[in-house]
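Q: Quick check, what structure comes out for this input:
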Amino acid sequence: MSALNGPFARLLTFATWLTSPLTPDDYLGLIDPLLDARHPAGQVTAVRPETAHTSTLTIRPGRGWSGHQAGQYIPVGVEVDGVRHWRTYSLTSPPDRPDGLLAITVKAVPDGTVSPHLAHRTEPGTVLRLGSAQGDFVLPDTLPSRLLMLTAGSGITPVMALLRALMSRRPPHPDVVLLHSTPSPGDSIFGEELRAMQRKLSWLTHIEHHTRAQGRITPEEVARHCPDWRARETFVCGPQGLLDAAENRWKRAGLGGRIHVERFRPTPLQTPGPPGPGGGLVLFTRSGVHADADASTPLLAVGEAAGVPMPYGCRRGICFGCLTPLAYGRARDLRTGELHHGAGQLIQTCVTAAAGPLALQA
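A: From the prediction side, this is the model:
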């Protein structure tokens, strides 16, 4: 996409004067969604089954993609039966992949709407909407000499990105122990690739744990396979029970600062009770603008007052022309009082207000 930089980018900046309140990206997106920097998209180039229920989608990102770090996740927008749904998935590709492609690995959830569609019914050529990469489940700038990676099920997905990123680095590599739990060998996502890595890489120890034969993995089992676990920087991803047990064990050992946990579902909020004054600082991530918002002013008006070019239509919550993804935080529907939260969730900015600090992809 290098041809879209330099003079072309300057031309777009000039064209903004002519197309306001819309932007040139709004028109480019009608020609080709991959040209739209305001609402980034990517085109699926390949779909590869990993297990009977899991597939990896390779994606060519369009002009609006701003990059990622290994271990992060992205909101993905996919149309199913004419309705666009947003879900978040870990990126399983390293950030310096030579061909510039991205990859997400999707496990089909029984009775789900989006994940079965992505894993089993997505064809090459499909265009997906992409949110900004998010999350802090990433390697530190200064790598420790020893790492422990503890995963179960689809929890291997962000860790696979970390391993691939480590492979692309120059030696010396840290000593890595990966303890991965699945029901059976055939259920292991990336199973063959991980076994090949174990044979090839002197710095990786890959230990498979199969729950149907061995039961659930326990902290005692971790200590048996990795006696020096206290001395290792630890990354954990998997089901809630595994995460809670690991966090408790590390905290009891006084090592809470050395464990990094990735939760696919956020920790439930405490019972919020009745709405308070609300409002908060709003960040518009694409423009870098900050603005204070109260609990009753629509976010569309907040953005416009701050000079942010916001999409809009009827301004009454009817046409959905103002839909904008949340990056983080909570917004309240001024009509119903419903709270909207979660990275990538689309909100109607003309009828929602801040319910605390938040960020919008605008």
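
Q: use CA for all of it now, contacts and neighbours both
A: OK.

Q: Name the nearest residue to the spatially most central residue of the chain, ignoring sequence neighbours.
A: Most central in the chain under CA atoms, centre = their mean is Y73, positioned 2.0 Å from the mean C-alpha point. Nearest residue to Y73, sequence neighbours excluded (CA to CA, 6 or more residues apart in numbering): S90, at 4.0 Å.

Q: that older thread, my read: the residue nearest to the centre of the chain touches R87, true?
A: No: Y73 lies out of contact with R87 (CA atoms under 8 Å); the separation is 10.2 Å.

Q: who touches A52 in this structure?
A: Residues counted as contacts of A52 (CA atoms under 8 Å, 6 or more residues apart in numbering) are D187.

Q: what's the distance between it and G29?
A: Distance of A52 to G29, computed by CA to CA, to the nearest Å: 35 Å.

Q: One more: V106?
A: V106 is 26 Å from G29, by CA to CA.

Q: same deal with H225?
A: Relative to G29, and taking CA to CA, H225 is found at 52 Å.

Q: can you check V236 too?
A: Between V236 and G29 the computed distance is 39 Å (CA to CA).

Q: Looking at these two, which is more packed in?
A: V236 (27 against 17; other CA atoms under 10 Å).

Q: Could you also give me the structure for this next sequence, so I can compare it with the first?
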Amino acid sequence: MNFAASVVSWSTRGLVRGTSLLTTPLRLDEYLALANPLWAVRDLRGRVEAVLPETPDATTLVLRPGLGWRGHLPGQYVRVGTEIDGVLHWRMFSLSSPAGARDGRIRITVRASPDGTVSRQLAHRTVPGTLLWLSPARGGFVLGRPVPRRLLFLTAGSGITPVMAMLRTLAARGRLPDTVMAHSAPTRQDVIFGAELRGLAARFPRFRLHEHFTRAGGGPRARLTTARLPEVCPDWRERQTWACGPAGMLDDVERYWDRHGLADRLHTERFHPVFRTADGGGGGGRVRFTETGVEADADASTPLLAVGEDLGLPMPYGCRMGICFGCILPLVHGRVRDLRTGRAHGEEGDLIQTCVSAAAGPVAIEL
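A: Reported below is the predicted structural model:
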């Protein structure tokens, strides 16, 4: 985006904010959105301008975000909303684009899950021109400043996405620091951004890429574990490390760094919460949904969201990991346990996050 366009963009944002109070019952940006959804500041939208296949099950969507977009740091994620059969569904995706791209566009790379309604919709059924809802960029899985002199990236599957944003940002500056990257995928063809990663390794001598294929030779092969880390990266102890991938991989990595007293050198990104065991004060119970009269027994580790869905109830939800607050419902009585911390809490009338709360004794939820 050139300087003149930037001035116009910021002036427009200021005008929208300054005059919203004068336009009732609708805000000014709501009127503007009728003409162009990307002009809305508060209800942020993005228009798909290109759809780029990466692998058979992964697709990159190139988006033109609206005026409310504030940019992102490489490694952050964004919540994306898409309408399916008249219902707006939200999911989180890491941004795979470099920070501060001149054309003002951003990218998300979506891997379609076999049972993922939203991921399959975005990866396989989205076309240029589609409008998606967006949240501001969030997350602390970032390089920070100054960038460490020696880096180690450990990724698997779609966990490559936030790291790719980091690599693209560094490469755009014309240099990469001393960097080792170890990435796991079923086959060479399944490596998201595979050709680009290999191109970076050829272009930057200090970027060393190690690819591990779990279906090498057509048969199953063990995933890359920390047991092989000293072989892949002998000086791993001296590097700041960013890891993103399946839960089992991250559990292995976190235990390994803890065991060596290096937890402060490790940065991980999880897109599913880590559920804790009970710390006393209730081990599950009878869950009743007061408006529908439906009830069922639930154990101490099953989220109330899953309990309601198993009963066929129209449970509100969003990210399913306790970030977006799209699943909150009023607690009528009883106590619940936060599955992220293991702590029990709750009083009548509290709004609880059903995706990360389990029954800590008999519970009644308003639904």
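
Q: Would you enumerate the residues in contact with the counterpart of the residue nearest to Y73 of the first structure in the second structure?
A: Applying TM-score structural alignment, one finds that S90 of the first structure aligns to S94 in the second structure. S94 of the second structure sits next to G75, Q76, Y77, V78, I108, T109, T161, P162 when contact means CA under 8 Å, 6+ apart.

Q: Flag every buried residue along whichever helix or strand S94 of the second structure is part of.
A: Here S94 of the second structure is covered by strand 87-94, with elements defined by DSSP states H and E. Across strand 87-94 of the second structure, burial judged by 16 or more other CA atoms under 10 Å covers H89, W90, R91, M92, F93, S94.

Q: Look up the closest residue to the fourth one, ignoring the ones flanking it.
A: Of all residues beyond its chain neighbours, the one nearest M92 of the second structure is R79 (4.3 Å), with distances taken as CA to CA, 6+ apart.

Q: ok, back up a step: could you report the separation of the residue nearest to Y73 of the first structure from D26 of the first structure?
A: To D26 of the first structure, S90 of the first structure is 28 Å away according to CA to CA.

Q: ok, now L360 of the first structure?
A: Distance, L360 of the first structure to D26 of the first structure, using CA to CA: 17 Å.

Q: T336 of the first structure now?
A: Distance, T336 of the first structure to D26 of the first structure, using CA to CA: 30 Å.

Q: which of the two has more neighbours?
A: Between T336 of the first structure and D26, counted using other CA under 10 Å, the more crowded position is D26 (17 against 9).

Q: three-state assignment of the more buried one?
A: Of the three states, D26 of the first structure takes helix under DSSP: H, G, I helix; E, B strand; the rest coil.

Q: dump the residue contacts of it.
A: D26 of the first structure makes contact with D36, R38, according to CA under 8 Å, 6+ apart.

Q: which residue in the second structure lines up with it?
A: Going residue by residue (TM-score structural alignment), D26 of the first structure aligns to E30.

Q: ditto for E247 of the first structure
A: Per TM-score structural alignment, E247 of the first structure is aligned with E254.

Q: in which helix or strand would I find its match?
A: Per DSSP H and E: helix 247-259 holds E254 of the second structure.

Q: post-alignment, that helix versus the first structure, mean distance?
A: Following superposition, helix 247-259 of the second structure is found to deviate from the first structure by 0.6 Å on average (mean CA distance after the TM-score superposition for the first structure).

Q: Which stretch of the first structure lines up against whatever helix or strand comes next after that helix?
A: Using DSSP H and E, the helix or strand that directly follows helix 247-259 of the second structure along the chain is strand 266-269. Under TM-score structural alignment, strand 266-269 of the second structure corresponds to residues 259-262 of the first structure.

Q: again with stretch 296-310 of the second structure
A: The aligned range for stretch 296-310 of the second structure is empty, by TM-score structural alignment.

Q: Could you do stretch 143-156 of the second structure as well?
A: On the first structure, the counterpart of stretch 143-156 of the second structure by TM-score structural alignment is residues 139-152.

Q: can you give me the strands for the stretch 151-300 of the second structure?
A: Under the criterion DSSP state E, counting those that start in this stretch, the stretch 151-300 of the second structure contains strands at 178-185, 207-213, 240-244, 266-269, 285-289, 294-298.

Q: who wins for proximity to E196 of the second structure among these?
A: strand 207-213 (11.3 Å; CA to CA).

Q: mean shift of the strand of greatest length in the second structure relative to the first structure?
A: In the second structure, taking DSSP state E as the definition, the longest strand is strand 45-55. Strand 45-55 of the second structure, aligned to the first structure and superposed, deviates on average by 0.5 Å (mean CA distance after the TM-score superposition for the first structure).

Q: Helices along the stretch 1-150 of the second structure, start to end?
A: Taking DSSP state H, counting those that start in this stretch as the criterion, the stretch 1-150 of the second structure carries its helices at 3-19, 28-35, 117-125.

Q: Buried residues of stretch 220-232 of the first structure, list them for me.
A: Of the residues in stretch 220-232 of the first structure, those with enough neighbours to count as buried (16+ other CA under 10 Å) are V222, C226, W229, R230, R232.

Q: likewise stretch 121-134 of the second structure?
A: Residues L122, A123, H124, T126, L131, L132, W133, L134 are the ones in stretch 121-134 of the second structure that count as buried (16+ other CA under 10 Å).
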